[in-house]
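Peer 1: please work out how this folds:
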Amino acid sequence: MIKLKAKKDDVGRILFKYLIKVCDNVPVSRIEKAFREKDIKVNGQRVNDKQYKIQLDDIVEVYGLQDAFKPAEKNTSQINFKLIYEDKNIMIIDKAVNVAMHSEENCLDDQVLKYLNYKKTSSFRPASIGRIDKKTSGLVVYAKNYKTLVEFEEKQAQFDKVYQFVSDFDEDFLDITVRLKKDIKNEKMIVDQNFGVKARTLFYKEGNRKYAKILTGKKHQIRATLAYLRYPILGDIKYGGKWAKRMYLHSYSVTFHGLSEEFSDYNDQIFIAQPRW
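Peer 2: All right, here's what the predicted structure looks like:
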């Protein structure tokens, strides 16, 4: 039997996901079995409602579990991001080119955890709000607590996200919507105006600088749309761009909008990272 006490960063998470996150050495099927067999108590009462929302200081007991927690591993990441902004709720980072967000050695997630000296004390760990490609540099927002993560993920469709790029694009302004679908064989997105999901992008120039503002957040949206327009990004070999030392796409700015009263101080705040090329 294991006994857990809910912390501040657990509040609001449903019981099923809470147990999956905390008991990270236990298969999901074993957690499901505990619900089926009513082997879970919350504050002394048997519970089999997966959707129960965790409250502060809840005592959760699960019978029949052993070795429920993975041992902590030493984080050997080398921090190479540039910190743009940080407070108690968020971090805004300028990610270096050719750094993966997740699941690779020295990925950005691991770098952030090392920077924060993260130690697991709850079901939450700092997490990115959205993501950018490995070959794309620039701004990434991280939530430092669960309440912030839920709020920013829920409202991120209202944020203004602008990218800077280098290509032969030569129009002052273009508002274009395409439909994208996966090309599984070639691991990329292609335009299919009959069957794909809608992706809308505003492209514009300011002097000799070229920008893309995404109005929908679809995978490879800017890269695939520019390839479709026959203006592939310099260095984006996958989408027909000319070879270069890097892919010249950079997450340039983010402006927050639509956040609730508790987070209203962030509304209309703009954060910028200049490309390092």
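Peer 1: only C-alpha atoms from now on, for both contacts and neighbour counts.
Peer 2: Will do.
Peer 1: residues contacting the closest residue to residue 236 other than its chain neighbours?
Peer 2: Nearest non-adjacent residue to residue 236, counting by CA to CA, 6 or more residues apart in numbering: residue 247, 5.2 Å away. The contact partners of residue 247, by CA atoms under 8 Å, 6 or more residues apart in numbering, come to 135-136, 233-236.
Peer 1: just the element for residue 247, please.
Peer 2: Under the criterion DSSP states H and E, no helix or strand holds residue 247.
Peer 1: how about the strands in the stretch 1-150 of the chain?
Peer 2: 2-5, 40-42, 45-46, 59-62, 82-86, 90-95, 127-129, 137-143 (DSSP state E, counting those that start in this stretch).
Peer 1: closest one to residue 75 among these?
Peer 2: strand 127-129 (16.1 Å; CA to CA).
Peer 1: here is a second sequence; please produce its structure as well for comparison:
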Amino acid sequence: MHKRFASDKYFKRLDICLSENFDISRSFSSEIIKDGRVYLNSNEIKKASASVQEGDILDIYFPEEKEKIQLRPVDLSLKIVYENNWYAVVDKPSGIAVHPSESNNDVTLVNALLYSLESLASEGEEDDRPGIIHRLDKDTSGLLIVAKTFDAKKKLQNLFKNRKISKKYICICAGNPIENIYEIENMVGRHPVTRYKMAVLKEGGRFAKSRVVVMERFESAFKAEVKIFTGRTHQIRVHMAHLGFPIIGDSLYGGKKAAGYPIQRQALHSSSLSFFCPFERKEVYFEAELPADMKKLINVLAE
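Peer 2: Next up is the predicted model:
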């Protein structure tokens, strides 16, 4: 939806101008500015801090309102690893997205949680991600923590934000590494050309750190444990590809080197989580065994 607006006074910031004149929040104003939906005197502008002069012409292209996603419980035989009054730890199978979208609002982790748990932290009727604190890619399996109360959600989010939760993954990668341990620290952000991919960047991006420990070697592949110290999108997949050892089955980052193996997705599994529980006041540790497809891959590689 397009709206044109002539400012009748000076505004120190563009986001304040939009918020006051269109009855929208400053955060939403900043979001549409960053998305390139705002033009100032026919020039695209992406800085919320830009000033607006009296007489300036603003063209705003508001996103179309999305139809509210209808959430319903679905029995997906979700494995509950642990549950208490505040949160649950679940073992997400591969092939299932964490939260619903316009094209898929039935076969997601959220649908399975609504069926399997009596309560989930929700921020109201518009919340289409109840209980969700962190994510795994659709084709990554393994452990996730979900919040059952709003208070628990805030406290667990703070633990993730402050890097108080230890997360380890098991992956099976192509190649023959010289070392047994790799520490990877760099900046990760959107690929400069292929925007749906992430990449290691020389400029920009966000700091990402992973530690890779080789656990088992095969003729042209290996099994590794990866501890992530940050939680960037596709972090492990990007880091392993950057090292030259892409995760087997990863069609987005692996190329030909990771193809041709007997597995239909990236061989990546969230295997363990540990943290000091602020509710039970003790250290907790959870683990999930490798799924059948990764076990089968290891058996084939070991032959």
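Peer 1: care to give me the TM-score?
Peer 2: Taking TM-score structural alignment, normalised by the length of the first structure as the basis, the two superposed chains have a TM-score of 0.67; 208 aligned residues with a CA RMSD of 2.8 Å.
Peer 1: what does the residue nearest to residue 236 of the first structure correspond to in the second structure?
Peer 2: Correspondence of residue 247 of the first structure to the second structure, assessed by TM-score structural alignment: residue 266.
Peer 1: so what's the residue count around residue 191 of the first structure?
Peer 2: 21 (other CA atoms under 10 Å).
Peer 1: let me redo that: residue 106 of the first structure
Peer 2: Residue 106 of the first structure has 19 neighbours, counted by other CA under 10 Å.
Peer 1: one more: residue 22 of the second structure?
Peer 2: Neighbour tally, residue 22 of the second structure, other CA under 10 Å: 11.
Peer 1: what ranges does the stretch 51-200 of the first structure have for its helices?
Peer 2: Using DSSP state H, counting those that start in this stretch, the helices of the stretch 51-200 of the first structure run over residues 108-115, 146-155.
Peer 1: tell me the average deviation of the first one from the second structure after fitting.
Peer 2: The superposed helix 108-115 of the first structure is, by mean CA distance after the TM-score superposition for the first structure, a mean 0.8 Å from where its aligned residues fall in the second structure.
Peer 1: longest strand in the second structure, by residue count?
Peer 2: strand 206-217 (DSSP state E).
Peer 1: among the contacts of residue 247 of the first structure, who's most crowded?
Peer 2: Going by other CA under 10 Å, residue 233 tops the contacts of residue 247 of the first structure with 27 neighbours.
Peer 1: can I assume it sits in a helix?
Peer 2: No. According to DSSP: H, G, I helix; E, B strand; the rest coil, residue 233 of the first structure belongs to no helix; its state is coil.
Peer 1: residue in the second structure paired with it?
Peer 2: Looks like residue 233 of the first structure aligns to residue 247 there (TM-score structural alignment).
Peer 1: same for the helix or strand that contains residue 295 of the second structure, what does it pack against?
Peer 2: In the assignment (DSSP H and E), residue 295 of the second structure maps to helix 292-302. Contacts defined by 3 or more CA pairs under 8 Å, 6 or more residues apart in numbering; DSSP states H and E place helix 292-302 of the second structure against no helix or strand at all.
Peer 1: apply 10 Å and report the result again.
Peer 2: strand 166-174, strand 206-217, strand 221-228 (3 or more CA pairs under 10 Å, 6 or more residues apart in numbering; DSSP states H and E).
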